[in-house]
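Student: Okay, predicted coordinates and the sequence, questions at the end:
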Amino acid sequence: MAICLCTRRSRLTSRSDRPAWYDAILPVIDLRFGQVVRGVAGRRDEYLPIESRYCGDSRPGSIAHVYAADFGFQDCYVADLNAILDGQLDVAALEAIAVQGLSVWLDAGIGSVSQWQACQALLRDWAPYRWVVGLESLESWQALAELCLHISPERLVFSLDMKAGVPLTVREDFQQISPEQIARHAAELGITSMILLDLAAVGQGKGSQTQHLIQSLKEELPGVQLLGGGGMNWPDDIQSLAQCGAARVLVASALHDGRIAPHLG
């Protein structure tokens, strides 16, 4: 198991002492070739192993340990880029994260029921807390409808992937329609939890590009839990998204850079 060489070790005194914006954080782990990498505006050929002020290496188990022990997080969002881009699930890396006690929201490039079933079989000894189905990977509306029948609503999350405001997809089913239309139809099919993520903002530290979309969909789809993120720089960015209606906010770079530090109460 990976051992973290941390430069700072701290324990939370009490969860009740933490501000609301801190509990909204859903920490992110992007996996590529067995390492945790830093997202850069969706330009995945530029993703390099993460450099964290709280950890001396970029191994998945080490970063997960920091999230659990230093930050006190109980869950995390994991994007397995090997699975998303190449169809190769990084089972060892995922197990190294899960063994740290974090509940995993897993995006493993699932686009159909058959792919979900194959992923389940490979994981063997554990199951993700939630399965994330990204628009980028989704094969069709029919595939999403079938996934909604096979995975319980509380465990299925739809990620409305965008890049510079444009839906991220090569499928005809989703082209030439707006993010709002995609969100509405996903909700009609039974989606009750949805991530709104613009990859162009990831790792840029300039704030979220989905704030207005969250606001409008919060009013239109009150029964859908909305999550946002991408570009979070300071606590104010997280608080702003939460006030707009985001139940959780995805954060990665700002945690490792120290801009959002472990909260001690």
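Tutor: Looks like it came in fine. Numbers count the residues shown, from 1 in each chain.
Student: CA only for contacts and neighbour counts going forward, please
Tutor: Fine.
Student: can you pull the contacts of residue 27?
Tutor: With contacts defined as C-alpha atoms under 8 Å, 6 or more residues apart in numbering, residue 27 is in contact with 67, 73, 75-77, 250-252.
Student: ok, residue 233 to residue 110 distance?
Tutor: According to C-alpha to C-alpha, to the nearest Å, residue 233 stands 30 Å off from residue 110.
Student: So for these two, which residue has more residues nearby?
Tutor: Set residue 233 next to residue 110 and count neighbours by other C-alpha atoms under 10 Å: residue 110 wins out with 27 against 23.
Student: so the more buried one makes contact with residue 116?
Tutor: Yes: using C-alpha atoms under 8 Å, residue 110 makes contact with residue 116 at a distance of 5.7 Å.
Student: For these two, list the residues in contact with both.
Tutor: Common contact partners of residue 110 and residue 116 (C-alpha under 8 Å, 6+ apart): none.
Student: Next up, identify which helix or strand the residue most central in space within the chain is on.
Tutor: Centroid-nearest residue in the chain, with C-alpha atoms, centre = their mean: residue 77, separated by 3.7 Å. Using DSSP states H and E, residue 77 falls within strand 75-80.
Student: buried stuff in the following helix or strand past that strand?
Tutor: Going down the chain from strand 75-80, the next helix or strand is helix 81-86, by DSSP H and E. By 16 or more other C-alpha atoms under 10 Å, the buried positions in helix 81-86 come out as 81-84.
Student: list the helices and strands helix 81-86 packs on?
Tutor: strand 25-32 (3 or more C-alpha pairs under 8 Å, 6 or more residues apart in numbering; DSSP states H and E).
Student: What's the first helix or strand after the strand it packs on?
Tutor: strand 35-38.
Student: Check what contacts the helix or strand just after that next one and list those residues.
Tutor: Using DSSP H and E, the helix or strand that directly follows strand 35-38 along the chain is strand 48-49. Here strand 48-49 makes contact (C-alpha under 8 Å, 6+ apart) with 35-39, 58.
Student: Run the chain-centre distance for strand 48-49.
Tutor: Computed by C-alpha atoms, centre = their mean, to the nearest Å, the chain-centroid distance of strand 48-49 equals 18 Å.
Student: At which residues are the helices of the stretch 151-265 of the chain located?
Tutor: 179-188, 211-220, 235-244, 253-257 (DSSP state H, counting those that start in this stretch).
Student: hang on, the earlier thing: let me know the closest of the contacts of strand 48-49 to residue 184.
Tutor: For the contacts of strand 48-49, the closest approach to residue 184 (C-alpha to C-alpha) belongs to residue 39, at 28.0 Å.
Student: how far away is that closest one from residue 61?
Tutor: 18 Å.
Student: And residue 189, by the same measure?
Tutor: Residue 189 sits 36 Å away from residue 61, going by C-alpha to C-alpha.
Student: Looking at those two, which one has more neighbours?
Tutor: A count of neighbours by other C-alpha under 10 Å puts residue 61 above the other of residue 189 and residue 61, at 25 against 16.
Student: what sits against residue 200?
Tutor: In this structure, residue 200 makes contact with 40-42, 162-164, 230, judged by C-alpha under 8 Å, 6+ apart.
Student: try this one side by side with the last:
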Amino acid sequence: MNPFPEFEVIPAVDMQDGEVVQLVQGERGTEKTYGDPVEAAQNWVEQGARTLHLVDLDGAFEGERQNAAAVEAIRDAVDVSLQLGGGIRTADDAISLLDSGLDRVILGTAAVENPAIVREISEVHPDSVLVSLDAKDGEVVVSGWTEGTGLDPAEAAGRYEDLGAVGILFTDVDVEGKLDGVHTDPVRRVVDAVDIPVVASGGVATLDDVRELREAGAAAVVVGSALYEGRFTLEDALAV
């Protein structure tokens, strides 16, 4: 089942030490904080979000989820689709999260190191795994974007489609958090490589960026800094 039958703009709720933050190119020490995760989630839902993109940044860096309490509080506070990434390293952990009411898990490092984990989870919870392919200088990076893999994101995307991934989350680390605009060519390459939805992330600064990613074939766009900094409203982005 396609989780994004219509184009969506998905607000990001990235969490570090129990607070909403946005990082520049995923680097610790560049963060800007935006308060309580539950309040942020409720705010985006009130403005019309149909899906929320939750990321446990501490989990992404440390390999073990650190913001579970905040995730659970968001799950209890809102009634929209929730997808979570960051620190999910085992099939049992992913299945437990899905059992608890999350709609999708996002696997990056775990899927790269053990591609079969995608099939293992999908056999229990079909249409529940988004594989995160985060690219820096055209190479998939893992472990909080600190380690290269040598993988080409478009080539890797096809492998995960075959294993049962419901979609690909493609993050362009080169522009992530910089508010300088998007690169559409890498997104098109991934879109062209698979038949499952591609969710684009990274660099969105204007409504034109949202339009360009949609025209590039993205089924949805994750937006963080631009929304938190008030570059445009979620309502205006949804109108795109």
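Tutor: Here it is on my side, so go on. All values derive from a computational prediction rather than experimental measurement.
Student: Can you give me the TM-score here?
Tutor: The TM-score (TM-score structural alignment, normalised by the length of the second structure) is 0.84; 226 aligned residues with a C-alpha RMSD of 2.4 Å.
Student: Which of the helices of the stretch 151-265 of the first structure has the highest mean neighbour count?
Tutor: For the helices of the stretch 151-265 of the first structure, the largest average neighbour count (mean count of other C-alpha atoms under 10 Å) is found in helix 253-257, namely a mean of 21.
Student: circling back to that earlier point, can you select the buried ones from the contacts of residue 200 of the first structure in ChimeraX?
Tutor: To isolate the buried subset of the contacts of residue 200 of the first structure in ChimeraX, counting by 16+ other C-alpha under 10 Å, use the following:
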select :40,41,42,162,163,230
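Student: Can you point out the buried residues in stretch 107-115 of the second structure?
Tutor: Along stretch 107-115 of the second structure, the positions that meet the burial threshold by neighbour count (16+ other C-alpha under 10 Å) are 107-112, 115.
Student: oh, I was asking about stretch 41-51 of the first structure
Tutor: The neighbour-count check on stretch 41-51 of the first structure (16+ other C-alpha under 10 Å) flags 41-42, 47, 49-51 as buried.
Student: okay, among the residues you listed, which ones form the most distant pair?
Tutor: Across these, the longest distance by C-alpha to C-alpha is 17.9 Å; it joins 42 and 51.
Student: returning to that earlier point: quick one: residues contacting the aligned residue in the second structure for the residue nearest to the centre of the first structure.
Tutor: Correspondence of residue 77 of the first structure to the second structure, assessed by TM-score structural alignment: residue 53. By C-alpha under 8 Å, 6+ apart, the contact set of residue 53 of the second structure is 10-14, 82-84, 222.
Student: ok, back up a step: and the buried residues of helix 81-86 of the first structure, which is closest to residue 120 of the first structure?
Tutor: Using C-alpha to C-alpha, the buried residues of helix 81-86 of the first structure come closest to residue 120 of the first structure at residue 83, 13.0 Å.
Student: Residue 106 of the first structure -> the second structure?
Tutor: Under the alignment (TM-score structural alignment), residue 106 of the first structure pairs with residue 84 of the second structure.
Student: Do I have it right that its match meets residue 57?
Tutor: No: applying C-alpha under 8 Å as the test, residue 84 of the second structure and residue 57 come out as separate, 10.6 Å apart.
Student: what's around residue 118 of the first structure, how many residues?
Tutor: Residues contacting residue 118 of the first structure under the criterion other C-alpha under 10 Å number 12.
Student: host element of it?
Tutor: Element membership of residue 118 of the first structure [criterion: DSSP H and E] is helix 113-123.
Student: and that helix, what does it pack onto?
Tutor: Applying 3+ C-alpha pairs under 8 Å, 6+ apart, we find helix 113-123 of the first structure packed against helix 141-150.
Student: Would you mind getting the angle between the helix it packs on and helix 179-188?
Tutor: If you take axes from the mean of the first three to the mean of the last three C-alpha atoms, to 10 degrees, helix 141-150 of the first structure sits at 40 degrees to helix 179-188.
Student: residues in the second structure matched by helix 141-150 of the first structure, start to end?
Tutor: Mapping helix 141-150 of the first structure onto the second structure (TM-score structural alignment) gives residues 115-124.
Student: Any chance you could list what contacts the matching stretch?
Tutor: 90-91, 94-95, 110-111, 128-129, 160, 163-165.
Student: quick one: buried residues of that stretch?
Tutor: Those would be 115-122, for stretch 115-124 of the second structure by 16+ other C-alpha under 10 Å.
Student: Closest one to residue 74 of the second structure out of the residues you listed, please.
Tutor: Nearest to residue 74 of the second structure among these, counting by C-alpha to C-alpha, is residue 121 at 23.0 Å.
Student: For residue 165 of the second structure, see how far away that closest one is.
Tutor: Shown here: residue 121 of the second structure relative to residue 165 of the second structure, a distance of 9 Å by C-alpha to C-alpha.
Student: shared neighbours, those two?
Tutor: Shared contacts of residue 121 of the second structure and residue 165, defined by C-alpha under 8 Å, 6+ apart, are found at 128-129.
Student: Residue 41 of the second structure maps to what in the first structure?
Tutor: Mapped onto the first structure by TM-score structural alignment, residue 41 of the second structure lines up with residue 64.
Student: My read is that its match contacts residue 95, right?
Tutor: No: between residue 64 of the first structure and residue 95 there is no contact under C-alpha under 8 Å: 10.6 Å.
Student: of those two, who's got more company?
Tutor: residue 64 (28 against 18).
Student: In contact with the more buried one: list those residues for me.
Tutor: Taking C-alpha under 8 Å, 6+ apart as the test, what residue 64 of the first structure contacts is 97, 100, 102.
Student: What remains of those once you look at the second structure?
Tutor: With both residues aligned by TM-score structural alignment, their matches' C-alpha atoms under 8 Å, the contacts of these that the second structure also has are 97, 100.
Student: Of the contacts of residue 64 of the first structure, which is the most crowded?
Tutor: Among those, residue 97 has the most neighbours (other C-alpha under 10 Å), with 26 neighbours.
Student: what does it align to in the second structure?
Tutor: Aligning on TM-score structural alignment places residue 97 of the first structure opposite residue 74 in the second structure.
Student: likewise residue 260 of the first structure?
Tutor: That one, residue 260 of the first structure, aligns with residue 232 by TM-score structural alignment.
Student: So what's the residue count around its match?
Tutor: Residue 232 of the second structure has 14 neighbours, counted by other C-alpha under 10 Å.
Student: just the one 4 residues further on next, same as before
Tutor: The tally of other residues near residue 236 of the second structure (other C-alpha under 10 Å) stands at 10.
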